[in-house]
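In: I would like to see how this sequence folds:
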Amino acid sequence: MELGLLFERAQFYYEAGGYVMPWLVLATLVLWFGLGYRAAVLRRGGNISVRVVLRREIEGRGGKARGIIEQAARDGLAVARSGGAHLRRRLDDALADHFMEIKRYRKLVGAIVAVAPVLGLLGTVTGMMETFRSLDDAALYTRNGGIAAGISQALFTTQLGLAVAIPGLVIKGFLDRKQRVIEMELAQIKDILSSRELAVSADGGEQ
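Out: You can find the predicted model right below:
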C-alpha cells in the first residue's frame, strides 16, 4: 500500500514537472552512477602509509589488494623488480592507468552538478510562462493546465534541480579531495621506487 502511494506521488511529480522533468531524472541517474563509480574506485585500502604498504609488499605480506594504493604499490614493485634502465619512465607508464582511473567521470559529475540547477530554472521559467498564459486565457481551474499546474511545474523542477545539485556538490567535493590525496600517494610510490629508497631484489627480498 505504501509502495503504491509512493509510486503515485512519484508519477505525479514526474508529470507535473513538464518536459524538463525527464531530463532531470536522467541527470539524477547518471550523477549517482558517476558518484558511485568514483567512490568504488577511490578506495585507498587501509590507513597505513605508502612506505608501510611498499614494505609489506616487498616482504610478501601484502595479501589481496584492498584498494588502489595497494594495487599501485604491487604494480610499481613488479616494474622495479624487472630491472632495466629508465625506471622512472617505466613507473610512469605502469601507474598511468591508475591515474586515469581515479579521474574517470569526474568531469561528467561536475557537469551534471552545474547543469541540474539550470534545468530546474528552465522548468521554473516554463511553469511561470504557463501561469501567465493561463491568466490570459482565464483558465483558472483546469486540472491539467492553468495557474495551479504552472506553479506546480515551476516549483517541482526547481526543487528537483536543487535536490540533485546540492548533495552531488557535497559528495563531489569529498571525492575530489580524496582523489588529490591518492594522486599524491601514487606520485610518492613512484618517487620512493625510482630513488631506490626501498631497494628491491629480483627475488622479492629487500636488499
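In: CA atoms for contacts and neighbours, from now on please.
Out: Will do.
In: Contact partners for the residue nearest to the spatial centre of the chain?
Out: Taking C-alpha atoms, centre = their mean as the criterion, L35 is the residue nearest the geometric centre of the chain, at 2.8 Å. L35 is in contact with 105, 109, 168, 171-172, counting by C-alpha atoms under 8 Å, 6 or more residues apart in numbering.
In: again with W23
Out: Residues counted as contacts of W23 (C-alpha under 8 Å, 6+ apart) are L119.
In: what helix or strand is it on?
Out: Assignment of secondary structure by DSSP states H and E places W23 within helix 21-41.
In: again with G45
Out: Assigned by DSSP H and E, G45 falls outside every helix and strand.
In: nearest spatial neighbour of it, skipping sequence neighbours?
Out: Of all residues not flanking G45 in the chain, G67 sits nearest, at 3.9 Å (C-alpha to C-alpha, 6 or more residues apart in numbering).
In: what's around the one you found, how many residues?
Out: Neighbourhood size, G67 [other C-alpha atoms under 10 Å]: 15.
In: this one next, for a side-by-side:
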Amino acid sequence: MFDGLLNDLRFYFEVGGYVMPPLVVSTLVLWFAIGYRFAALKRGNVRSVRAIIEKYPDGLDHAPRGVIEKALADGIPLARRGGANLRRLLDDAFWPLERDVRRFHKLIMVIVAVAPLMGLLGTVVGMIETFDSLADMSLFAQSGGIAGGISQALFTTQMGLAVAIPGLIIGGLLNRRADMIRLELAQVKDILCSRSTPGTTA
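Out: Prediction:
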C-alpha cells in the first residue's frame, strides 16, 4: 500500500512538471495553517461571556480550555486588583491571545489566491509543450508529446483548484469564528472594566 502511494505521488510529480512540487508544498503548508487556526480558535465554553463571568466571579476553578477562558483566567485577577490602568493591563494581557487568533490568516489567504495561479502556470507550460509537439510532429510519443502536454495542463489545473477551493471555504469559516472571538475578547474587557469601576454594574 505504501509503495502504491509512493508510485502515485511519483506519477503526479512526473505528469505535473515543475509546477507540481510547489503546489504540493503549498497544500501541506495550507492544511498545517488551517489545523493550527482550528485548534487556536476554540472558545473553551459554550456559555456567553457574561454568563461565564457570573459563574466564576473569582476566577476559573479549572484549567482554561479555550481562548475566552484563557482571557478570563488572565483578566479576572487583574480586574480584582482594579486600578486606573486596567484597560491597558487587559490589552497587554490579551495581546498573545489576539495574536494567536490572527495567526496564519494572511498565509491561508495568500495560498488560496496563489494556488490557482500556479495551476494556470502549469496549464500554460503544458499547452506550450503540446504546441511544441505539434511543431515537431511527435504525435505518438508515450512520454511527453501532445498527451504529456495536455496531461500536465489538466493535472496542474486540477491540483491548483483542489488546493484553493477547500482552503477558501474553510478559511472563510475560520475567519468568521476569529471575528466572533475578537468581539468577545473586547466584551470581556468592557465587562471587567465596568465591574472594577465603583458605582457601576455590568
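In: Have a look at how far, on average, the helix holding W23 of the first structure is from the second structure.
Out: The superposed helix 21-41 of the first structure is, by mean C-alpha distance after the TM-score superposition for the first structure, a mean 0.5 Å from where its aligned residues fall in the second structure.
In: Only the buried residues of that helix, if you could.
Out: 21, 24-25, 27-28, 30-32, 34-35, 38-39, 41 (16 or more other C-alpha atoms under 10 Å).
In: rewinding a little: make TSV out of the contacts of L35 of the first structure and add neighbour count.
Out: Shown next, in TSV, are the contacts of L35 of the first structure (neighbours: other C-alpha atoms under 10 Å):
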residue	neighbour count
Y105	17
V109	23
G168	22
I171	15
K172	21
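In: For those residues, give me a markdown table that also has secondary structure.
Out: Converted to a markdown table, the contacts of L35 of the first structure look like this (DSSP: H, G, I helix; E, B strand; the rest coil):
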| residue | secondary structure |
| --- | --- |
| Y105 | coil |
| V109 | helix |
| G168 | helix |
| I171 | helix |
| K172 | helix |
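In: Check those against F132 of the first structure and report the nearest one.
Out: G168 (33.0 Å; C-alpha to C-alpha).
In: three-state assignment of G60 of the first structure?
Out: With three-state DSSP as the basis, G60 of the first structure sits in coil.
In: What's the average distance for the helix or strand containing E70 of the first structure when superposed on the second structure?
Out: Per DSSP H and E: E70 of the first structure is located in helix 68-82. When the second structure is overlaid, helix 68-82 of the first structure sits 1.1 Å from its aligned residues on average, using mean C-alpha distance after the TM-score superposition for the first structure.
In: ok, for K42 of the second structure, nearest residue in space, not its chain neighbours?
Out: G66 (4.9 Å).
In: V101 of the second structure versus that neighbour, what's the distance?
Out: G66 of the second structure is 11 Å from V101 of the second structure, where distance means C-alpha to C-alpha, to the nearest Å.
In: Now for these two: what residues contact both?
Out: With C-alpha under 8 Å, 6+ apart, G66 of the second structure and V101 have common neighbours 40-41.
In: buried set for stretch 92-104 of the first structure?
Out: So for stretch 92-104 of the first structure, counting by 16+ other C-alpha under 10 Å, buried means 94-95, 98-99, 102-103.
In: As TSV, the residues you listed with distance to A187 of the first structure and secondary structure would be great.
Out: Shown next, in TSV, are the buried residues of stretch 92-104 of the first structure (distance: C-alpha to C-alpha, whole Å; DSSP: H, G, I helix; E, B strand; the rest coil):
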residue	distance to A187 of the first structure	secondary structure
A94	12	helix
L95	9	helix
H98	11	helix
F99	10	helix
I102	13	helix
K103	15	helix
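In: Tell me the buried residues in stretch 163-176 of the second structure?
Out: 163-164, 167-168, 171, 174-175.
In: Residues contacting that stretch, please?
Out: Contacts of stretch 163-176 of the second structure (C-alpha under 8 Å, 6+ apart): 23, 26-27, 30-31, 34, 37-38, 41, 105, 108-109, 111-113, 115-116.
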